[in-house]
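Chemist: missing the sequence, but the structure's below:
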């Protein structure tokens, strides 16, 4: 069975797991006057994350959801308005900051343009009409099929936000898939956001964790919010050590995942019933099943019976996500299965 439901399905290799045995452990929740914990492995991972992104500091979280939540609540107070797009992961899947019983923030929805990137004209209009506290963006954009925002896109968005004194937070869960696709240094993208989160437990292959990076003042407040949300951990070096290994050894490998996604999309672009997204940029491929006579759930079940696990997303689409457990032979089999399903319709 080939499983393309998500890149969270990566399994750490032996070399990564061995790093746990030699990790320097301490109480990460017991902090000094600078807010740093006593787990040296966590501190090392956070420092690497900050260097890679060009930010002052990084903070380890157990999940991207918790990291994004803590970041947004650091910027905002109940009743504040936050710019999000309708299918932004923070808004569509995480939601906690917008729950009336929890975060009590107010979402203001901006449009995506024909390239599935934030529509800056609409952003300007919303900024002029509303008292906005925070703008959230996503790179790569999950439910748009892994669309990448390049440095020019980000600069335009960031400069616009600063006209209105609005902070910009980036959900960069798959940031390094974007940098691999665009062939740029992470700093080239991260300099146009005030804070960002990236996951080490997706394509990078670590078992657990996400990093939140930003400037000193923001991070100091963020650490306080992390504690309030129950995000402090003790001997978290067992999480950090695989993360260090991932950042040192696995970033370059993401190019292979992106290439496999593009390879599959090319192999199925001429199907009669399935519409493949126009341009695959990273490790995600979206299939529109509107013309198949099947619901996304039914299509995924048909694929499962042939040996391929995929997942339904949005109203009429299914998603394939490539990662380091999937090789070119698997990609060829995926093409065959999808073509077989198309022929049977």
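Modeler: Everything's here; your move. Everything quoted here is computed from the prediction, not taken from an experiment.
Chemist: okay, CA-based contacts and neighbour counts for the rest of this
Modeler: Fine.
Chemist: all strands for the stretch 101-250 of the chain, in order.
Modeler: Under the criterion DSSP state E, counting those that start in this stretch, strands of the stretch 101-250 of the chain are mapped to 106-110, 132-138, 167-171, 195-199, 210-214.
Chemist: Please, where are all the helices along the stretch 201-345 of the chain?
Modeler: Assigned by DSSP state H, counting those that start in this stretch, the stretch 201-345 of the chain shows helices spanning 216-228, 237-249, 254-267, 296-305, 328-343.
Chemist: Need the ones you listed in TSV (columns: distance to residue 41 and mean neighbour count).
Modeler: TSV is the format used below for these (distance: least, CA to CA, whole Å; neighbours: other CA atoms under 10 Å):
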stretch	distance to residue 41	mean neighbour count
helix 216-228	17	17
helix 237-249	5	23
helix 254-267	24	21
helix 296-305	40	18
helix 328-343	35	16
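Chemist: is it possible to export those helices to JSON lines including distance to residue 16?
Modeler: JSON lines is the format used below for the helices of the stretch 201-345 of the chain (distance: least, CA to CA, whole Å):
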{"stretch": "helix 216-228", "distance to residue 16": "27"}
{"stretch": "helix 237-249", "distance to residue 16": "5"}
{"stretch": "helix 254-267", "distance to residue 16": "16"}
{"stretch": "helix 296-305", "distance to residue 16": "30"}
{"stretch": "helix 328-343", "distance to residue 16": "23"}
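Chemist: Included below, for side-by-side comparison, is a second structure:
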């Protein structure tokens, strides 16, 4: 059991009421979890302290060389008052895989889970209960050495902050419009694409701005070598239903292994649906859309859970999907995953973890 010291805030903030709209990622709870690392000492001094600005040396390595990672998961309140986490083991596994890739010391799974449970338990009153809401959990690690030179840092901080949230996309569960990028590249095999680090997201900003100007919510990336195979959307993995088969790009080293992606694949297989993880070319999608074989498109991610896609655009080709409505599989996946997360549907897979 992780030994955690507590420092309570003396200036608690008002908790948003059910009548207040929750814009994703704009409100933060009273406390945060912090733990330090030093070479020769390991991870130490776990603490829950008042949420406050971070004080770092201007030469801290995170600012100059980008050695940082982050994760995202959620806590939910059930109708009978329990607090549940959804598959935190998968987030912790992915976090440590990211840590290995960018030379950050790993954190034991038990300590990481203890830290998440402790801060969520402390801020339990902040978990919203209105339909479509949850408590977003953002763990992140930053390199803190005051040093100008390219090498792994000798010191780090793990910080976990919490934010009560509503829908990630303003459209909610209404289908979104996705722009398929034809100019910029997000990641290549052997790079950082399968790691959850800020470099992947800052690389997406120019395309995202371009897509927004054209009226599209997100960017769908093509592979960085051939520039023709579908990879992932900026904030989620992507799925296609083509002639009754559920197809998603295979993990290849440049695609983030999403927790919700994995859950959707397991559920579809559990329901007896044919599922393929393979290369999908943009030409295949255009052809399928023209013949009517492209029956459904949806994204999966922690923030949005399931996000139906009503339109794809690649250059001058505009693909309308499901008449702009929500597909049957999208709706079923959303209802099932959120049902498990909220304790309304029996968890046959052992995915939820109670915070107590």
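Modeler: In hand now; what should we look at? Note that the coordinates shown come from a computational prediction; the quantities given were computed from them, not determined experimentally.
Chemist: Could you report the TM-score for this superposition?
Modeler: Remark: TM-score between the superposed chains equals 0.24 [TM-score structural alignment, normalised by the length of the first structure]; 153 aligned residues with a CA RMSD of 7.4 Å.
Chemist: about what we covered before: just tell me which of the helices of the stretch 201-345 of the first structure ends up closest to residue 53 of the first structure.
Modeler: When the helices of the stretch 201-345 of the first structure are compared by CA to CA, helix 237-249 sits nearest residue 53 of the first structure, at 11.7 Å.
Chemist: The closest one - contacts with which helices or strands?
Modeler: helix 14-21, helix 40-53 (3 or more CA pairs under 8 Å, 6 or more residues apart in numbering; DSSP states H and E).
Chemist: Any buried residues in the shortest one, and which?
Modeler: Of all the residues in helix 14-21 of the first structure, those buried under the rule 16 or more other CA atoms under 10 Å are 16-17, 19-20.
Chemist: Who are the packing partners of it?
Modeler: helix 237-249.
Chemist: and the angle from the helix it packs on to strand 195-199?
Modeler: Compare the direction of helix 237-249 of the first structure with that of strand 195-199 by axes from the mean of the first three to the mean of the last three CA atoms, to 10 degrees and you get 90 degrees.
Chemist: need the helices and strands packed on helix 237-249 of the first structure in a markdown table with distance to residue 309 of the first structure, can you?
Modeler: A markdown table is the format used below for these (distance: least, CA to CA, whole Å):
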| stretch | distance to residue 309 of the first structure |
| --- | --- |
| helix 14-21 | 25 |
| helix 40-53 | 32 |
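Chemist: mind checking which of those helices is nearest residue 246 of the first structure?
Modeler: Closest among these, once you apply CA to CA, is helix 14-21, at 7.5 Å.
Chemist: which residues are contacting the closest one?
Modeler: If you take CA atoms under 8 Å, 6 or more residues apart in numbering as the criterion, helix 14-21 of the first structure is touched by 206, 237-239, 241-242, 245-246.
Chemist: Which strands or helices does the helix or strand harbouring residue 137 of the second structure pack on?
Modeler: Using DSSP states H and E, residue 137 of the second structure sits in strand 134-143. Contact here means 3+ CA pairs under 8 Å, 6+ apart; on that basis strand 134-143 of the second structure packs against helix 61-65, strand 68-70, strand 73-77, strand 155-165.
Chemist: right, and the ones you listed - which one's nearest residue 231 of the second structure?
Modeler: strand 68-70 (20.6 Å).
Chemist: now for the closest one, which elements pack on it?
Modeler: Packed next to strand 68-70 of the second structure, using 3+ CA pairs under 8 Å, 6+ apart, are helix 88-101, strand 134-143, helix 198-202.
Chemist: on that earlier part again, mind checking which of the helices of the stretch 201-345 of the first structure is nearest residue 108 of the first structure?
Modeler: helix 216-228 (23.2 Å).
Chemist: and which of the contacts of helix 14-21 of the first structure is nearest residue 334 of the first structure?
Modeler: Using CA to CA, the contacts of helix 14-21 of the first structure come closest to residue 334 of the first structure at residue 206, 24.9 Å.
Chemist: Can you tell me which of the helices of the stretch 201-345 of the first structure is nearest to residue 170 of the first structure?
Modeler: Among the helices of the stretch 201-345 of the first structure, helix 216-228 sits nearest to residue 170 of the first structure (CA to CA), with 14.2 Å.
Chemist: tell me which strands and helices that closest one is in contact with?
Modeler: For helix 216-228 of the first structure, the packing partners by 3+ CA pairs under 8 Å, 6+ apart are strand 57-61, helix 64-75.
Chemist: For residue 341 of the first structure, which residues are in contact?
Modeler: By CA under 8 Å, 6+ apart, the neighbours of residue 341 of the first structure are 302-303.
Chemist: so how far is residue 335 of the first structure from it?
Modeler: 10 Å (CA to CA, to the nearest Å).
Chemist: Repeat that for residue 18 of the first structure.
Modeler: For residue 18 of the first structure, the distance to residue 335 of the first structure - CA to CA - is 35 Å.
Chemist: same question, residue 287 of the first structure
Modeler: 12 Å.
Chemist: and the helices and strands packed on helix 216-228 of the first structure as CSV, adding mean neighbour count?
Modeler: As requested, those are exported to CSV (neighbours: other CA atoms under 10 Å):
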stretch, mean neighbour count
strand 57-61, 26
helix 64-75, 23
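Chemist: quick one, which of these is nearest to residue 170 of the first structure?
Modeler: helix 64-75 (8.7 Å).
Chemist: Of all the helices of the stretch 201-345 of the first structure, which one comes closest to residue 2 of the first structure?
Modeler: helix 328-343 (7.0 Å).
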